[in-house]
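Novice: only geometry, no sequence info:
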């Protein structure tokens, strides 16, 4: 039975909604008819629909894969409308009204892309289909060089005869190609994630087809999970590539997390800096030192705590490269003694602070900066823990993820008097 009407609202994850049916790639003001749905995660999702009348919020998408690829739900929206809708969604979820800073670039801004290599295609996952892959030939949000990267990969696979991964049967040899770009340095890292180690002739072909890379890795993947992770082994070139954000250098490695939008990162870093009080700063969930190194470069006394030992090693290298004396240690955030700090920065995983929230409540810290791309997690942390002791003093949003419903929030919390 057909269902139709005008999209009046968007769900939290950016889908158009009509009568409890969720419609991807549709926007407020679109008039649509839904022909077929499927049930996923307890919701009815439209898998076949037609737009009868387009919303005035729409614009022509740049990518030819839009509407199928799961990477860009909002590429059909005018950018100023994307920003407005993100700010409204953040306020709906958290109750906080905040200014939003748009990304300086909305094309070619991503500094990393993970192309899945499967028997049904090479590229990115199809939206709403766990076994569907969009066979990419371009990705304008990542890089203008995407066609070159993909041509090299396809030619390499043809020459070597290596078997692509079968998503349903969970078997194969090559699973992902990860490409990182230093947007401000021009350096390129290529990392092949495979379920086998390379033979000598395969390695020679690999080096030949990706000779443009400054850093070339082969990662041995020993599990069947569908993620671009493995034991990274340097094949040729530099062990790291560099990204430079307004005078601060960050080293990038296949196994280290780094914010994906190099152009908007300076806006995020400056927002954190502007909210930082005093001199002594504790950076919880410090990762590779993204915030800590930036602040240390500007004269703050920084101590970082991070659970992942490899990330701590990278943070220490970043401190050395930038000539700063920030201290980074391995530790659990919820077990970290909070001493006499002027500001604590928390950038927790998507699940939020959980127990670490109580640690902050019991501390004497006046100023907390909460950084998150998950406003629902912030709301839970604030309502369940932080609200006992802290009030929201200020907030700013930074659009690190153009053409998606996601946004990065920076919230300044002040201890109640």
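Specialist: Perfect, thanks for sending it. Please read all numbers here as calculations on a predicted model, not as lab measurements. Residues are numbered from 1 along each chain as shown.
Novice: rest of the way, CA atoms for contacts and neighbours
Specialist: Will do.
Novice: give me the three-state assignment for residue 312.
Specialist: Under DSSP: H, G, I helix; E, B strand; the rest coil, the three-state class of residue 312 is helix.
Novice: let's bring in a second one:
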């Protein structure tokens, strides 16, 4: 393959892509194929004229990075983070915060139109919460770089082959984000600094846990270093020498991880690698909206698919409906059952099932339900929607972390089964990233 020409050139930015890059058309290229070709430009906003350098090439589009902004958008702001543009953790810090959520709303509506061929009857007001210091769960990559004579701890760079050299992260909760450099120094001082590929973090209301993945046994000195770090900074430390089942506490001996959903008087306990919603404030607003849209009445039966720890199930149960939660991860199901007992809820039951597989043998799938709540992974819920007996359901509320799969599934419900897409809207679970979280209401 021929080398990419690195000569800077000017582009007028026409649009914003789903991943937060500017979209332009390359005019006056050196070849006929280059002229009119789409270019995705990191760090550029619609309406801007920017000087760019090409970084990638494919048959249908090119990629570039902004070198200089000759004509700035009125929506452009100074990124808060010194690592923005290098670190791949954020894509939109240069876009004014109120405009970020509007861009995400446009992505959702365009996906509905382009993929699902549907249009919601109404657009829900966007849900937002704190913009900074919100992320309570994540994974840092770790790499010892001999040329720099240091150990890097951070998210991947935009070029995912590299780990960003972070000193601070403003989107992560301050207890973690302000200690990235301290984590780097901790690992760099360990005997096993070349044997630690990642550190996961997760925060409950009272305890913040760090999980150190290590590829070789730790020396006693390294274990003492980790304990000292935990005691100094107030962390719980877990070690992961192998698979998920090898995670165990180093210090303290039995740390307790939990968070409260105060509006429903519910407390969810969890383990350090469990899935929890990353943005605590937005999570409570999302639950409130989901319950409002679902509008379950006393005595009704609600099915909650992809239920995890019971994030929606237990608040629903608190409202006196009978709720059946189904989840593919057996460990999460066990914790959900424990959480039901912990909160004194006897009207919530949980079942383990792979919701992408045939469900004919699942007794819960043959039971009658009044309302359905879905919170699937990025791949969506098409497999389960095509198997469930949907007749008789009064409402479906679909919480989505990927607008493309939501749009596809909405197209199936509306265009093939005759449901109505009554309302849909976006929720800013991950401010400053291009991640689009959304919610949709369907009625027969």
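Specialist: That came through fine. Since the model is a prediction, treat every value here as computed from it, not as a measurement.
Novice: could you measure from the residue nearest to the spatial centre of structure 1 over to residue 348 of structure 1?
Specialist: Taking CA atoms, centre = their mean, the centroid of structure 1 lies closest to residue 260, which sits 5.4 Å from it. Between residue 260 of structure 1 and residue 348 of structure 1 the distance is 16 Å, computed by CA to CA, to the nearest Å.
Novice: before we move on, the earlier item: please tell me how far the residue nearest to the centre of structure 1 sits from residue 252 of structure 1.
Specialist: In terms of CA to CA, residue 260 of structure 1 sits 11 Å off from residue 252 of structure 1.
Novice: next: residue 405 of structure 1.
Specialist: 26 Å.
Novice: equivalent analysis for residue 348 of structure 1, please.
Specialist: 20 Å.
Novice: cool, and residue 401 of structure 1?
Specialist: 20 Å.
Novice: after superposition, how close is the lengthiest strand in structure 2 to structure 1?
Specialist: If you go by DSSP state E, structure 2 has its longest strand at strand 61-71. Here the mean offset of strand 61-71 of structure 2 against structure 1 after fitting is 2.6 Å, by mean CA distance after the TM-score superposition for structure 1.
Novice: what does that strand contact?
Specialist: With CA atoms under 8 Å, 6 or more residues apart in numbering as the test, strand 61-71 of structure 2 has contacts from 37-44, 48-57.
Novice: mind checking which of the residues you listed land in helices?
Specialist: Using DSSP state H to define helices, no part of these is located there.
Novice: ok, the equivalent of residue 302 of structure 1 over in structure 2 - contacts?
Specialist: In structure 2, the residue equivalent to residue 302 of structure 1 is residue 323, according to TM-score structural alignment. Applying CA under 8 Å, 6+ apart to residue 323 of structure 2 gives the contacts 301-304, 313, 316-317, 347-349.
Novice: again, but for residue 332 of structure 1
Specialist: By CA under 8 Å, 6+ apart, the neighbours of residue 332 of structure 1 are 305-307.
Novice: out of the residues you listed, which are shared with structure 2?
Specialist: Compared against structure 2 with both residues aligned by TM-score structural alignment, their matches' CA atoms under 8 Å, the contacts of residue 332 of structure 1 retain 306-307.
Novice: can you select the buried ones among the contacts of residue 332 of structure 1 for me in ChimeraX?
Specialist: Buried subset of the contacts of residue 332 of structure 1, written as a ChimeraX selection, criterion 16 or more other CA atoms under 10 Å:
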select :305,306,307
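Novice: now, the contacts of residue 332 of structure 1 that are in strands?
Specialist: Going by DSSP E, the strands hold 305-306 from the contacts of residue 332 of structure 1.
Novice: any idea which of the contacts of residue 332 of structure 1 is closest to residue 388 of structure 1?
Specialist: residue 305 (24.3 Å; CA to CA).
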